[in-house]
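In: Pasting a predicted model and its sequence here:
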Amino acid sequence: MTAKVKYSDVEVGTEIPAQTYQIDRLNLVMYAGASGDFNPIHWRESFATQVGLPNVIAHGMYTMAQGGRFVTDWVGDPGAVVDYGVRFSAPVVVPDEGGAALEISGKVEQKLDDNKVVVALTARSNDQKVLTRAKAVVRLA
């Protein structure tokens, strides 16, 4: 698959429109099965609150994966991501009723050689930044 976003079409400061990803408990159970991370803070409310959390929280790696999804959806090619990293700054709290909304936006921060760009991501849930230093290096067409 070839990236649909062209290097010549982006500049430093190019904004990638925000996307909102709904997260519910079923997503967390499915992710637990795929990842092997069955920590009960991700699916059992009584346990999560007993250890001091406000409710069930999404897996950090699930939250990070949604950032990767955002970038690959934008560029149109999952293989275009050369490097990707984040820091977790707050959990995504996922109540049983209504779940959670994770809003991710991005901006081209830097143009590099070999048709690569650095995309800085912003991820927020419940009016709180949940990822910091979230950056992806992406090779464009």
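Out: Now that the structure is in, tell me what you want to look at.
In: CA atoms for contacts and neighbours, from now on please.
Out: Will do.
In: how many neighbours does residue 81 have?
Out: 19 (other C-alpha atoms under 10 Å).
In: give the contact list for it.
Out: Going by C-alpha atoms under 8 Å, 6 or more residues apart in numbering, residue 81 touches 71-72, 136-139.
In: Looking at those, which are in helices?
Out: Counting by DSSP state H, these place 71-72 in helices.
In: Buried residues, stretch 43-54. List them.
Out: 43, 45, 47-48 (16 or more other C-alpha atoms under 10 Å).
In: Equivalent analysis for stretch 4-16, please.
Out: Under 16+ other C-alpha under 10 Å, the buried positions of stretch 4-16 are 7, 16.
In: cool, stretch 55-73 as well?
Out: Of all the residues in stretch 55-73, those buried under the rule 16+ other C-alpha under 10 Å are 55-60, 62-64, 66-68, 70-72.
In: Pasting the second one now:
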Amino acid sequence: MTDTVKYDDIEVGQQIPAVDYNVRRLNLVMYAGASGDFNQIHWNERFAKMVGLPDVIAHGMYTMAQAGRFVTDWAGDPGAVVDFGVRFSSMVVVPDDDEGATVSVSGVVEEKLADKRVVVQLTAKSGDARVLSKARAVVQLA
């Protein structure tokens, strides 16, 4: 865990450097077990292609969770996120190889609010595709 980010040290427009999260099929199988979402498009390549997808795709909520992880790691406090929302705008295609896929998440402090809260606008991409849009978190800082 990083040091806790302090409200007084943050400026509007401050960039939060990107972090890459590797996604392998094993991660999707583990997430399916935790979430109860066993839809075959998330683990069965043959089925995913049969329904018109390019390959197995990550769960949208798994992708969202990586963005949430990015924010909590940055804030240094897993309970710091008080509001979080995204729209799913593209798929994270996860090939069956050692590399899998990568979701890259970055952020910018968009606004400082009262009560030591900040609004963080997030960008999440896999390859050239933006996989989350309208992604933002309200974060309670120390």
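Out: Received the coordinates, thanks. What you see is a predicted model; the values in this text were computed from it and never measured.
In: on that earlier part again, what's the closest of the buried residues of stretch 43-54 of the first structure to residue 107 of the first structure?
Out: In terms of C-alpha to C-alpha, no member of these lies closer to residue 107 of the first structure than residue 43, at 33.0 Å.
In: The helix or strand harbouring residue 121 of the first structure - contacts with which helices or strands?
Out: Assessed by DSSP states H and E, residue 121 of the first structure sits inside strand 116-125. In this structure, strand 116-125 of the first structure packs against strand 100-111, strand 128-139, with contacts taken as 3 or more C-alpha pairs under 8 Å, 6 or more residues apart in numbering; DSSP states H and E.
In: could I get those as a markdown table with mean neighbour count?
Out: Formatted as a markdown table, these follow (neighbours: other C-alpha atoms under 10 Å):
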| stretch | mean neighbour count |
| --- | --- |
| strand 100-111 | 20 |
| strand 128-139 | 21 |
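In: For these, could you give me a markdown table that also reports distance to residue 119 of the first structure?
Out: A markdown table is the format used below for these (distance: least, C-alpha to C-alpha, whole Å):
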| stretch | distance to residue 119 of the first structure |
| --- | --- |
| strand 100-111 | 5 |
| strand 128-139 | 5 |
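In: ok so, going back, mean per-residue distance, the strand holding residue 121 of the first structure to the second structure?
Out: Strand 116-125 of the first structure, aligned to the second structure and superposed, deviates on average by 0.2 Å (mean C-alpha distance after the TM-score superposition for the first structure).
In: roughly how far out does that strand sit from the chain middle?
Out: 9 Å (C-alpha atoms, centre = their mean, to the nearest Å).
In: Now do the SS call for the residue nearest the centre of the first structure.
Out: Per C-alpha atoms, centre = their mean, the C-alpha nearest to the average position across the first structure is that of residue 67, at 2.2 Å. For residue 67 of the first structure, the reduced secondary structure class is helix; criterion used: DSSP: H, G, I helix; E, B strand; the rest coil.
In: close enough to count as contact, it and residue 106?
Out: No: counting by C-alpha atoms under 8 Å, residue 67 of the first structure stays clear of residue 106, with 9.4 Å between them.
In: measure the residue lying farthest from the centre of the first structure to residue 111 of the first structure for me?
Out: In terms of distance from the mean C-alpha position of the first structure, residue 50 ranks first, at 27.1 Å (C-alpha atoms, centre = their mean). Per C-alpha to C-alpha, to the nearest Å, residue 50 of the first structure is found 47 Å from residue 111 of the first structure.
In: Check residue 123 of the first structure too.
Out: In this view, residue 123 of the first structure and residue 111 of the first structure are 22 Å apart by C-alpha to C-alpha.
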